[in-house]
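**Student:** Make a model of this:
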Amino acid sequence: MPVLWRRVLIFFLSLIPLAFIIYQTITNQLGADPAKTIVLFTGEWTIYFLFITLAVTPLRRLVNFKQVHFRWLQTHRRMLGLFVLFYALLHVTAFLVFILGLDFSRFAKELVERPYILVTIPAVILLVVLGVTSTKGMMRRLGKNWLRLHKSIYLIAILAWLHVFMQVRSSYFEAVLFGVIGVLLLGVRWYWYWQKPGRG
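**Tutor:** Below you'll find the model as predicted:
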């Protein structure tokens, strides 16, 4: 499949979660607490896209079964990363609109009642920075610093997991599952790093 068509396909597939939550909103299927449902849904899809983006390189390097290659995914990793930012901004916007009602005077109180917001703020700021600097022009301007900057996606993954873990009230299943996936995706990179000549 040509690169352009793959790009279009991935773009519209990535919008399916948004279309789904809009449909549920229009048809009144959000449950007893619609605001909470929307905030949690957009937050979960932020993490899903974060994991998908982080999985591109391991898939490309590890999978080569019966001529099935994932090198083509590398071309679209930037778009997937931008969808992490997209859903993160939807998550933040949903919280500000539906939970705070755009009453920013309540924000300090929310930080006390919901301390997990504190780890969200730097993660979202970093995502915005990565989004702004994701263009080829910025890659040329930043040079080697571009790669260093974009490795902060690993810190974002850790902060995202902390955000989930700090919200646990009863079942730790989801937090543990996200933690295991995160450890695998970051751990394989750590292993490759120490396997480089001159290390280990």
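**Student:** okay, CA-based contacts and neighbour counts for the rest of this
**Tutor:** Will do.
**Student:** Which SSE is immediately downstream of the helix ranked longest in the chain?
**Tutor:** Across the chain, the longest stretch assigned as helix under DSSP state H is helix 34-62. Next helix or strand after helix 34-62 toward the C-terminus (DSSP states H and E): helix 71-75.
**Student:** Mind giving me the packing neighbours of that following helix?
**Tutor:** When contacts are defined as 3 or more Cα pairs under 8 Å, 6 or more residues apart in numbering; DSSP states H and E, helix 71-75 packs onto helix 34-62.
**Student:** One more sequence to fold, the one below, so I can look at both together:
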Amino acid sequence: MGVVDHINTAARKVPVWGVYAAGLLWPAWLFYLAVSGAIGIDPVKSLEHELGELGLQALIFGLAITPLRSIIGINLIRFRRAIGVLTFYFVSAHLLVWLVLDVQILSEIWKDIVKRPYITVGMAAFILMTPLAITSNNMSVRKLGPRWRKLHKLVYPSAALGGIHYIMVGKTWELESLLYMAVILSLLGWRVYDSRRKQRARDLPTRDSANPA
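**Tutor:** Predicted coordinates for the structure are as follows:
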């Protein structure tokens, strides 16, 4: 049995609720570290950063699930919805820390969104992610039908905006943020390639039937 088989076997033993439980507790643990002064001299900024980075990492992981299965054979599809919901949860926690603990003054929030481009971009990503989180349930899949897949393609611009937001937050060309963006662009590029490959495969029988030997 190869490494991929071992990973798939282990993944099948992990309950989906366990992923949800671990994800739900993670921000609480970070909040505890911030309160106890264990994550930097400015705990609010550190907590805000950690939650934002966690949201971006989860978003990237969710994008990587399909390529991992197609290219390597690692099958984590059963966790994809959980990862998507948790991504929105992490990003929402990041936003709440900024709103409640950082800005605090409600009248300043709109000013920051309008005047600070990195916040504008981040809010745009959050807005695009909101309908994805709301419709991440079986009832929405049934009611929306084929439109559900089209709606959930909003994850692609959300990921791109999330990567741009992370770069802009640093205000300098930091290697870490550039690497995150490179991974996001690679995953989005693979999606475009895979979509075109599947389209060519669907068109091939049509061309062959139109040009019989």
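**Student:** that older thread, what is the mean deviation of the longest helix of the first structure from its aligned residues in the second structure?
**Tutor:** Following superposition, helix 34-62 of the first structure is found to deviate from the second structure by 0.7 Å on average (mean Cα distance after the TM-score superposition for the first structure).
**Student:** Which residue numbers in the second structure does that helix align to?
**Tutor:** Per TM-score structural alignment, the counterpart of helix 34-62 of the first structure in the second structure is residues 43-71.
**Student:** what comes up buried for the matching stretch?
**Tutor:** 43-67 (16 or more other Cα atoms under 10 Å).
**Student:** Check which residues of the helix or strand where residue 11 of the second structure lies are buried.
**Tutor:** Residue 11 of the second structure belongs to helix 3-12 when assigned by DSSP H and E. By neighbour count with 16+ other Cα under 10 Å, helix 3-12 of the second structure contains the buried residues residue 11.
**Student:** With stretch 175-194 of the second structure instead?
**Tutor:** Buried-residue list, stretch 175-194 of the second structure, by 16+ other Cα under 10 Å: 177, 180, 181, 184, 185, 187, 188, 191.
**Student:** Take those and lay them out in TSV including distance to residue 96 of the second structure and secondary structure.
**Tutor:** Below are these laid out as TSV (distance: Cα to Cα, whole Å; DSSP: H, G, I helix; E, B strand; the rest coil):
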residue	distance to residue 96 of the second structure	secondary structure
177	22	helix
180	23	helix
181	24	helix
184	25	helix
185	28	helix
187	28	helix
188	28	helix
191	32	helix
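**Student:** Of all pairs in these, which one spans the longest distance?
**Tutor:** 177 and 191 (21.3 Å; Cα to Cα).
**Student:** in the second structure, which spans are helices?
**Tutor:** 3-12, 16-35, 43-67, 80-96, 106-115, 117-134, 138-144, 146-151, 155-170, 175-210.
**Student:** tell me the contacts of the spatially most central residue of the second structure?
**Tutor:** Nearest residue to the geometric centre of the second structure (Cα atoms, centre = their mean): residue 59, 1.5 Å. Shown in contact with residue 59 of the second structure (Cα atoms under 8 Å, 6 or more residues apart in numbering): 83, 84, 87, 159.
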